[in-house]
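[1] with the sequence up front, the predicted model follows.
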Amino acid sequence: MKKTTKYIIITLVVLIVLGAAAAALILTSPKDSEDDASSSSTVSESTEPALIDKTAEDVKNIGIEDLAADDSYTIIPTETTTSSGDTEQTFTIEGWDDLDVLYSNVKSLADRLYSITPTKKIGAVEDLSEYGLGSGEGYKITMNYTDGTSQTFTIGNKAGESSGSYMLYEDEVYIVPVSTYLKQSKYDFLNKALIAIPTPTITATDGTETDSTSEINSLHLSGQNYPEEIQFGLSDDEVLAYDITEPIYAGMNSGKIDDFVKQLQNVTAAGVLAVHATEEDIAKYGLDNPVAVCDYTMNDEHHVIKLGDKTGDLYSMMVDDDTTIYTITDSAVTSWVNIEVYSLRDGFVRLPYIKSVSRVTLTSSTGTDVYDVTRIENEEKSTETNTFYDLEVSKDGKEINYDYYQPFYQMLLAVSVLNEEIQEPQGDPILTIKYDFFDGRKSEEIKFYADPASERRAVATLNDQPTGSVRMSDIQKILEAKEVIAQNKPVKGDEEESTTSELESAAE
């Protein structure tokens, strides 16, 4: 016999023996054990028809009771209008007609409740609590139909051995598919995107549109965190886009605006605490005495946001006239919930743009100097959208070299604010700077007073409002330069003087 043939015969014999052994195991093994969920249950793959077999048109309402949380709500049919103007049948929460309901989510839950086919039947069990169906457990569902009939069942824990959840219906347990929305809070059916202010667009001559920059027309902060309320808004100034008007008058750091725009243009709640809030609800969550109130207008759209008590990293919140109490994360309101005016303001007392100022008047103990400015259009540098001006400066009718005036003007602007300490001035000002403008807007006047508490400090006011503490050395430099520029001589610069792009832009 050939070696190959011998190996084939041996292999066949082995296969026959293994097959016989397998057959013996099958014939002698015990029957499948009952489902692990209950030793007393009768388990079989479901071949039963649908347990709940209705259509949306059959539903009058659906009562849902969270037995563990002792909470309930009712789903009812309703009609909504699509974006195309058509009417479609859907579902909503009873009593929430005035709220922004996510109808598609409610419909998703309702669709799974009026039509239920089990994936598996477990049968009668001794201990329903093993399935989350014991006393005070699960979600009791009451289906009420338009023909006057009803059906009741309970949904319990998620099934361990397959997808779906346990369902108790007519004293027997099944595994059925369940919408994820059933085991969420009823408040999850509310839209939490509360504010969405459109970004303005610019239309080009060819009709194309591009996004412009969002603007905060005005903003007012009040509440427990603001014993001195803060107010700011758009400025007439060409250098700084915003002015702080309360509790001081000052230019605002334009870089801070981005934080406000980011958090106020789109406001999304983290959760919901109550709908149709009563006075008791409002007091319960600290909204009768808010920690912070932001009243603002952005892109000409007005909103009011109130923040109440904070639990963990969540504030309670109400928006505009909505009587719903929401929650919002601390990180979503950091730009405005608890800030100091000093952190918002620009670092200088004032930065009026040099080409907007028609006259500068300086008054000190040595007298008053008035510098008149004339603007002359430079046609070569001007465009259709922007007029470029050259400046001519005179004092008492005599020309002042602009190359001397411009660095002196920058010196006037370079007085920086040292801290947020606001104090009333005492005595007479040691220097007054007054700016008049070409466009006829109200003059601005800055005054500097000696600080009786420190020889190295001076107190600054802007339009007679205290605006902060400044270096006396900065004022002394201006007083010295005042006598030099009056003689049409160049002022001595300070190589160590620090400037910012805003300061340089204002003086160039």
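    In hand now; what should we look at? Residues are numbered from 1 along each chain as shown.

[2] C-alpha only now, for contacts and for neighbours.
    Noted.

[3] run a quick neighbour tally on the closest residue to Tyr181 other than its chain neighbours.
    Leaving aside its chain neighbours, Tyr181 sits nearest to Leu109 (6.0 Å; criterion: C-alpha to C-alpha, 6 or more residues apart in numbering). Leu109 has 17 neighbours, counted by other C-alpha atoms under 10 Å.

[4] surely Leu109 is within a strand?
    No. Using DSSP: H, G, I helix; E, B strand; the rest coil, the assignment for Leu109 is helix, not a strand.

[5] what's the spacing between it and Lys381?
    67 Å (C-alpha to C-alpha, to the nearest Å).

[6] likewise for Asp243?
    Per C-alpha to C-alpha, Asp243 is found 30 Å from Lys381.

[7] out of the two, which sits in the more crowded spot?
    A direct count of neighbours by other C-alpha under 10 Å for Asp243 and Lys381 places Asp243 higher, at 25 against 11.

[8] what does the helix or strand that contains that one rub up against?
    Secondary structure assignment for Asp243, by DSSP states H and E: strand 242-246. Strand 242-246 has contacts (C-alpha atoms under 8 Å, 6 or more residues apart in numbering) with 228-235, 249-254, 345.

[9] quick one, which of those are buried?
    Burial by neighbour count, 16 or more other C-alpha atoms under 10 Å: within the contacts of strand 242-246 this picks out 229-234, 249-254, 345.

[10] pasting the second one now:
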Amino acid sequence: MKKTTRNILIMLAVLVVLGGAAAALLLTQPEEQEESSSSASSSVTEKVMEKSTRDVSVIKVENAGGSYQLTPIEEPETETSASSETDSSSSESEKDVAFTVKGLEDYDVNTVDSSSAARSVLDVNASKNLGEVTNLEDFGLSGNGAAKITIEYKAGGSDTLVIGSDAGSSVGKYVLKDGVVYVVSGLNEKLLGGELAFLKTDLYTVADLMQETTDSEGSSSQTKAADILYSMKLSGTNFEKPIEIIHDSSKMSGYMVTSPVKAEAGTDSFSTLVTTLKTLSADSVAAVGVTEEKLGDYGLAEPFAQIDFDLNGEKHTLKVSETDADGNRYLMADNSDVVYLIAASKVADWAEAKLMDLRMSYICLPNIMEVSRLKLTLNGTASEYDITRTKNEEKSTESNITYDLTIQSGAGKEISYDDTYQPFYKQLIAIAVLNTEEVEYSGEPVFKVEYSYFNGNADSVVEFYAVEGQDRYVAMLDGVYSGVVRKASVDNVTALLDKLGSNEAISS
């Protein structure tokens, strides 16, 4: 056979093989398309329910959490709507209706949630149709695990859905309707809980404190000011004695503890507490309609902690129970009969507060520039210092006035501000309390400090009394117990009195 003839035969054979392959491809192509079409059709959703909210008279829910009803919120009929023709208000007839929870109308129902729950059972799409099944228990559609939803219509008739367990690897839950089991997603999870899940848990938000400011051109505007806690009282079984704090603008910190001791407040812990009080949200509602007789059921007859406060002119009362095993507390607010459940951490800043964390450790902190007279009495012997202040024109600005102080002793001796008076004053106000434990003391004060002020405010008086048999002194502020201090701290200051009187330099 010639070489050319052989090549032609080989090429023909290849074409035959290729043609066969092409034919095979053409023959198998419809099957693949058919499979693809079949796969696509299996993902198409099936409409299970499609009802208008305007047609519903009630949605009844029965589940492990109890039973309740979602009812439409009927809008009041206005003269305009009453006089309009029915056929001319088709858009109005299609308007969605909101739902509330029957029996909870007097409480703060989150109608967004209740309406969403209602709509989720009126417009139901299934991703799978499993048909009729022999054992409903396998799908969580019988027994205590199931939730039964009955929708009754204004025109008569009803539909019933049973919600079962999660649908395995699929997204959604098993739902039974008219004997057929579907896989459905989009159902509102609150349908599986109790009616109290639809109540709002935001208790309050205190409004910002605003102040009016005027610029250099005389234009006034409202600006946000710092929050002011005008008063606060902590009580309950967690506190041996109630702690009371008030706002006092004459004090450096702006706050005074008035009971069970007297001292300035304004610590970091106190500032955090004020911030915590600005707004409060619970985690869930535990009960409604709770009477005085039932408070004990929630540990609130004698609360673990109670706070009564006035923040920015808005007053609130909160009380909480002891912490449960899950780290939560029961809480009631103001005059409401609702009991909430809240994480203990959300109220810890006030419910678990300690007096020593809220008060300044120092007894009295007058601003050195505000003191016009200082009287120091040691074991009955007094020394007095009169202070004159003069505006420093060079350092002062329009918004901030700087003063120079001139100090003169009662004996007529001028005392150096920088070398003697200021370093002594720093050590004087730095005497700190160890604790607020009440101890026995008697007799006259060993050391007494009296502050008078340029602005005419009442004098501040600090007294130190010896505690018999201990190296401690009791500190009193304005005649009220303040705390226990180290004897050495007071003695270190009194040892400087001679240097102060003779104008000797004192190390800071």
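    All right, it came through fine. Because the structure is a prediction, the values reported are computed rather than measured.

[11] in strands only, show me the contacts of strand 242-246 of the first structure.
    Those of the contacts of strand 242-246 of the first structure mapping onto strands are Ile230, Gln231, Phe232, Gly233, Leu234, Ala250, Gly251, per DSSP state E.

[12] give me the distance between the fourth one and Ile216 of the first structure.
    What it means is Gly233 of the first structure. Distance, Gly233 of the first structure to Ile216 of the first structure, using C-alpha to C-alpha: 7 Å.

[13] returning to what we had before: which bit of the second structure covers the strand holding Asp243 of the first structure?
    Counting by TM-score structural alignment, strand 242-246 of the first structure lines up with residues 255-259 of the second structure.

[14] which parts of the matching stretch are buried?
    Those would be Tyr255, Met256, Val257, Thr258, Ser259, for stretch 255-259 of the second structure by 16+ other C-alpha under 10 Å.

[15] superposed on the first structure, where does that stretch end up, distance-wise?
    Mean deviation of stretch 255-259 of the second structure relative to the first structure after superposition (mean C-alpha distance after the TM-score superposition for the first structure): 1.4 Å.

[16] residue in the second structure matching Val357 of the first structure?
    Aligning on TM-score structural alignment places Val357 of the first structure opposite Val371 in the second structure.

[17] who are the packing partners of the stretch of helix or strand Arg359 of the first structure belongs to?
    For Arg359 of the first structure, the element it lies in under DSSP H and E is strand 357-364. Contacts defined by 3 or more C-alpha pairs under 8 Å, 6 or more residues apart in numbering; DSSP states H and E place strand 357-364 of the first structure against strand 367-377, strand 431-437.

[18] returning to what we had before: quick one: residues contacting the counterpart of the residue nearest to Tyr181 of the first structure in the second structure.
    Under the alignment defined by TM-score structural alignment, Leu109 of the first structure corresponds to Ala117 in the second structure. Contacts for Ala117 of the second structure (C-alpha under 8 Å, 6+ apart) come out as Leu187, Asn188, Glu189, Lys190, Leu191.

[19] how about a cut-off of 10 Å?
    Ile59, Leu70, Phe99, Thr111, Gly186, Leu187, Asn188, Glu189, Lys190, Leu191, Phe198 (C-alpha atoms under 10 Å, 6 or more residues apart in numbering).

[20] which of those residues fall within helices?
    Of these, the ones assigned to helices by DSSP state H are Thr111.

[21] of the contacts of Ala117 of the second structure - the most surrounded one?
    Phe99 (26 neighbours).

[22] quick check: that one vs Thr377 of the second structure, distance?
    75 Å.

[23] ok, now Met232 of the second structure?
    35 Å.

[24] over to Asp308 of the second structure?
    Taking C-alpha to C-alpha, one finds Asp308 of the second structure at 40 Å from Thr377 of the second structure.

[25] check Val274 of the second structure too.
    Val274 of the second structure is 38 Å from Thr377 of the second structure, by C-alpha to C-alpha.

[26] what number of residues lie near Ile26 of the first structure?
    10.

[27] is it fair to say it lies in a strand?
    No. In this structure, Ile26 of the first structure is helix, not part of a strand, as judged by three-state DSSP.

[28] make sure Gly296 of the second structure is indeed in a helix.
    Yes. Assessed by three-state DSSP, Gly296 of the second structure belongs to a helix.

[29] corresponding residue for it in the first structure?
    So Gly296 of the second structure corresponds to Ala283, using TM-score structural alignment.

[30] so what's its match up against?
    Counting by C-alpha under 10 Å, 6+ apart, Ala283 of the first structure touches Ala277, Asn289, Pro290, Gly308, Asp309.

[31] secondary structure class for Gln263 of the first structure?
    helix.

[32] same check on Gly95 of the first structure?
    coil.

[33] that one - how many residues pack around it?
    12.

[34] and it, what's its match in the second structure?
    When the second structure is aligned by TM-score structural alignment, Gly95 of the first structure is paired with Gly103.

[35] pretty sure that match sits against Ser67.
    No. With contacts counted by C-alpha atoms under 10 Å, Gly103 of the second structure stays clear of Ser67, the gap being 11.7 Å.

[36] give me the common contacts of these two.
    Glu195.

[37] name the nearest residue to the residue in the second structure that Glu301 of the first structure lines up against, sequence neighbours excluded.
    Mapped onto the second structure by TM-score structural alignment, Glu301 of the first structure lines up with Glu314. The spatial neighbour of Glu314 of the second structure that comes closest, neighbours along the chain excluded (C-alpha to C-alpha, 6+ apart), is Val206 at 6.7 Å.

[38] give the contact list for that neighbour.
    Contacts of Val206 of the second structure (C-alpha under 10 Å, 6+ apart): Asp227, Leu277, Lys278, Thr279, Leu280, Asp310, Leu311, Asn312, Gly313, Glu314, Lys315, His316.

[39] one more: Ala301 of the second structure?
    Glu292, Glu293, Lys294, Leu295, Lys319, Val320, Ser321.

[40] the same query, at a cut-off of 6 Å, please.
    Listed by C-alpha atoms under 6 Å, 6 or more residues apart in numbering, the contact partners of Ala301 of the second structure are Leu295.

[41] what does the one 4 residues further on give?
    With contact taken as C-alpha under 6 Å, 6+ apart, Ala305 of the second structure is in contact with Ser235, Gly236, Asn238, Lys319, Val320, Ala351.

[42] ok, and the most crowded of those residues?
    Val320 (29 neighbours).

[43] ok, now how distant is that residue from Ile401 of the second structure?
    Taking C-alpha to C-alpha, one finds Val320 of the second structure at 47 Å from Ile401 of the second structure.

[44] same question, Asp459 of the second structure
    Taking C-alpha to C-alpha, one finds Asp459 of the second structure at 23 Å from Ile401 of the second structure.
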